[in-house]
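Q: I'd like to go over a predicted model; first the sequence, then the structure.
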Amino acid sequence: MTDLVLILGAVLLAAAGGEAFLKSILGAAIHLRVPKIVVATTLAAFVTSAPELTVSTVAALAGQPEC
């Protein structure tokens, strides 16, 4: 039961954080007069590449080749 509560709490925090992040990014786009589609495309590209970038960085810092 405790695990379920922790998982649900983590999901709620992730959703709230994602919503706040999205609002701030879109606010910055409006302030800088950058089209929202440019911001959305760039953000989507970064988010989909972030896990591989993290794995590669950790492997390089550990001195182990990435397999």
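A: Sure, I can see it. Residues are numbered from 1 along each chain as shown.

Q: From here on, just use CA atoms for contacts and neighbour counts.
A: Fine.

Q: Is the spatially most central residue of the chain within a helix or a strand, and which one?
A: Nearest residue to the geometric centre of the chain (Cα atoms, centre = their mean): residue 47, 5.0 Å. For residue 47, the host element (DSSP states H and E) is helix 36-62.

Q: And here is the other one:
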Amino acid sequence: MARALLGHVGTVGNANQHALAHEVMRLRRRVAELEAEIATLREQHTETLELELHLAGSPEPALA
């Protein structure tokens, strides 16, 4: 009977491991999506910042 109980517990543990592995895969995919979004936003922010710096460097009258 002890072997039967250990086998049953092992099966439940195995199911938990599969669920955990699936969750880890899902989270890794989500992290990759978020990292790609951050890279895109940084690129857009850099382009905007460069444009603002370029415009700030253009000569304008101080008292317009």
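A: Sure thing, it's come through. In this text, all values refer to a predicted model and were calculated from it rather than measured experimentally.

Q: Now the TM-score, please.
A: Comparison of the two superposed chains (TM-score structural alignment, normalised by the length of structure 2) gives a TM-score of 0.50, and 34 aligned residues with a Cα RMSD of 1.4 Å.

Q: Check the mean deviation of the longest helix anywhere in structure 1 from structure 2.
A: Ordering each helix of structure 1 by length in residues (DSSP state H) puts helix 2-32 first. For helix 2-32 of structure 1, the mean deviation from structure 2 after alignment is 0.4 Å (mean Cα distance after the TM-score superposition for structure 1).

Q: So which bit of structure 2 is that helix matched to?
A: Under TM-score structural alignment, the match for helix 2-32 of structure 1 in structure 2 covers residues 19-49.

Q: Any idea how far the matching stretch is from the middle of the chain?
A: 3 Å (Cα atoms, centre = their mean, to the nearest Å).

Q: Same check on stretch 6-16 of structure 2?
A: 32 Å.
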